[in-house]
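> here is the input, now give the coordinates:
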Amino acid sequence: MRRRPNYPAGAVSLIWLVLVGLPLYVMLTATVRSRSDYARNGPLALPEAFTLDNYRGAFDSGFGQYLLNTLLVTVAVVGLVVLLVPPLAYAIVRSRSRITSGVFRLFLLGLAIPAQAVIIPMFYLISQAGLYDNLIGVVLPTAAFCLPVSALVLSGAMRDIPPELYEAMAMDGASPRRMFFRLVLPLSKGGLSTIVVFSALQAWNGFLFPLVLTQSDSTKLITLGLYDFQTEHGINIPGLLAAVVLSMMPVLLVYLFARRALVQGLMGVGGK
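Predicted structure coming up:
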């Protein structure tokens, strides 16, 4: 049978392509245009002359230091989450203790508490601990707010492991520790990839904690560094968009390489 072309679907797809592609075109072309060219010809015009001055200006203004600070915070947050969540999820799945169930419910309660509701007590605690205007003061609360979702995702992935595998290893004399390292972790790679990507995105895109808990340029993150392109005389839009492109490239690369594991991990949150 001969298929008829679906013209309405094609038209809708074309409209969607324009809606998605136009902002990307405006952003990418603005980064290689001069500020005068952008102001004179508008955002939709092609560049009069190709230039990388906007990217060089971003690094000259200290944006490289902001990228490094954000990378350090992201690595530290991911490290804490990967260190704490797998043993917690394993205990939640395998333990029948009421204490473990209570701890899991306490973690789930954290899903209902927004960061904005506790930012003032958080500021007080960080200040009293001597961690204000320190990257560690950003790492700790960011990791804490990543733990509930990460524990939920990874425990769901571990519940998908057949109980027969645990019984087989127990019959072979394997200890719970050996089960954790030889069985659970290898079969939970999808969930582990999901919590790594999730916590990395939360740390990289965080704004509230860096805004409230840091002050100096030496501890500034990229989400705050974008304000450097706004002055009392206006906004350097090409420079700002160049900084936005630089800030989103690492996240885009992580998503491209880990998107399949991220989707599979989120689909397995509820278990089988």
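
> when you work out contacts or count neighbours from here on, use the C-alpha atoms and nothing else.
Noted.

> thought Pro43 was touching Val26, still the case?
Yes: applying CA atoms under 8 Å as the test, Val26 and Pro43 come out as touching, 5.9 Å apart.

> what are the boundaries of the helices in the stretch 51-200 of the chain?
Secondary structure of the stretch 51-200 of the chain, counting by DSSP state H, counting those that start in this stretch: helices at 53-60, 63-94, 98-109, 119-128, 135-159, 163-171, 176-179, 185-187, 189-204.

> could you dump these to a markdown table with distance to Ala261?
Rendered in a markdown table, the data for the helices of the stretch 51-200 of the chain read as follows (distance: least, CA to CA, whole Å):
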| stretch | distance to Ala261 |
| --- | --- |
| helix 53-60 | 32 |
| helix 63-94 | 16 |
| helix 98-109 | 23 |
| helix 119-128 | 32 |
| helix 135-159 | 11 |
| helix 163-171 | 23 |
| helix 176-179 | 23 |
| helix 185-187 | 13 |
| helix 189-204 | 5 |
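
> could you dump the ones you listed into TSV and include mean neighbour count and distance to Gln215?
Written out in TSV, the entries for those read as follows (neighbours: other CA atoms under 10 Å; distance: least, CA to CA, whole Å):
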stretch	mean neighbour count	distance to Gln215
helix 53-60	17	20
helix 63-94	20	13
helix 98-109	14	31
helix 119-128	14	12
helix 135-159	23	11
helix 163-171	12	50
helix 176-179	14	44
helix 185-187	15	40
helix 189-204	23	18
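
> one more to put side by side:
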Amino acid sequence: MKRRPNYLAGAAAVCWLLIIGTPLYAMLATAVRPKEQYVDSGPLAIPSSLTFDNFRTVLAGDVPRYILNTTIVAAATVIIVLALSVPVGYAVVRGRGLWSTGVFRLFLLGLAIPSQAVIIPVFLLINQLSLYDTYWAVILPTAAFSLPVSVLVLVGGMRDINKELFESMAMDGAGPGRILVRLVIPLARGSISTVAVFTALGAWNGFLFPLILTQSADTKVITLGVYDFIGQYQVNPPEVFAAVLVSALPILAIYLLARKSLLRGLAGAGGK
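Predicted coordinates:
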């Protein structure tokens, strides 16, 4: 039977595309035009002349160092989160008893605690540990607040693994560590990639912890570095948008490289 075209769904898709595409177009168009043209024509006008001076100004400043700092923070956060959440997820899935359920509920409780509500205790704790204005001051709290959702995603992915595979490896004499490395991690790589990408994205876009727990240029991340182009009495929008684009390229590259694994992880282990 021939299907009738769904004009309503098509119109809704076009409207959604305009809603999403308009800010992206404004950012791209503003980043490649002079400031005078932006002031005269506005952000949505088609640029009459293109310039890459905004990007040269951004790259000639401290933005590359801020991107390096952010990369260090994001990479360390992902490593810590994966090193902790993968074993915890495996223990929750394979554990038998109230302790595994209790641990899982404890991590789920962390989803209800916003970082803004505990920023003062975190600040005092970081000060007592002499970690203020260091990479660890941002890495540790970011990893802690990324663990609950990471464990939730991994538990959901690992539960889709066939139980007969666990029993088969156990009958062959494999211990829990070998089962984790040889069976669980390969079959749950989609969920692991999902956790890695979302953790990296959260660490890359983090603003509250870097703002409160760091102050020097040596530890400044890119979300704070964008404010270097916002003066006290004036703002240069083309340079600001150029800095935003430069800061978004690394995380966009990570997403494109892990896109297939990310989609498999969102759909469930093994692409189910």
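
> TM value for the aligned chains?
In this superposition the chains share a TM-score of 0.92, using TM-score structural alignment, normalised by the length of structure 1; 270 aligned residues with a CA RMSD of 2.0 Å.

> thinking again about what came up before, out of the helices of the stretch 51-200 of structure 1, nearest to Ser218 of structure 1?
When the helices of the stretch 51-200 of structure 1 are compared for distance to Ser218 of structure 1 using CA to CA, the nearest one is helix 63-94, at 7.4 Å.

> helices and strands around the closest one, which ones?
If contacts are counted by 3 or more CA pairs under 8 Å, 6 or more residues apart in numbering; DSSP states H and E, helix 63-94 of structure 1 sits against helix 98-109, helix 135-159, helix 189-204, helix 222-225.

> so which other helices or strands are in contact with the shortest one?
Packed against helix 222-225 of structure 1, as judged by 3+ CA pairs under 8 Å, 6+ apart, are the following elements: helix 63-94.

> how close does the helix it packs on sit to structure 2?
Comparing helix 63-94 of structure 1 with its match in structure 2 after superposition yields a mean distance of 0.8 Å (mean CA distance after the TM-score superposition for structure 1).

> corresponding residues in structure 2 for that helix?
Equivalent residues of helix 63-94 of structure 1 are located at 63-94 in structure 2, counting by TM-score structural alignment.

> coming back round to it: nearest to Ala258 of structure 1, of the helices of the stretch 51-200 of structure 1?
Go through the helices of the stretch 51-200 of structure 1 one by one with CA to CA and the one that ends up closest to Ala258 of structure 1 is helix 189-204, at 7.1 Å.

> beyond that closest one, next helix or strand please.
Toward the C-terminal end, the helix or strand that comes next after helix 189-204 of structure 1 (DSSP states H and E) is helix 208-213.

> quick one: that next one to chain centroid distance?
16 Å (CA atoms, centre = their mean, to the nearest Å).

> so that helix corresponds to what in structure 2?
Taking TM-score structural alignment as the measure, structure 2 aligns residues 208-213 with helix 208-213 of structure 1.

> chain neighbours aside, what residue packs nearest to the residue nearest to the spatial centre of structure 1?
With distances taken as CA atoms, centre = their mean, the residue of structure 1 nearest its centroid is Leu201 (0.5 Å). Take Leu201 of structure 1 and drop its neighbours on the chain: the residue closest to it by CA to CA, 6 or more residues apart in numbering is Val251, 7.0 Å away.

> and for that neighbour, the neighbour number?
With neighbours defined by other CA atoms under 10 Å, the count for Val251 of structure 1 comes to 15.

> so which elements touch whichever strand or helix holds it?
Val251 of structure 1 is part of helix 237-267 when elements are defined by DSSP H and E. Packing partners of helix 237-267 of structure 1 (3+ CA pairs under 8 Å, 6+ apart): helix 7-30, helix 35-41, helix 53-60, helix 135-159, helix 189-204.
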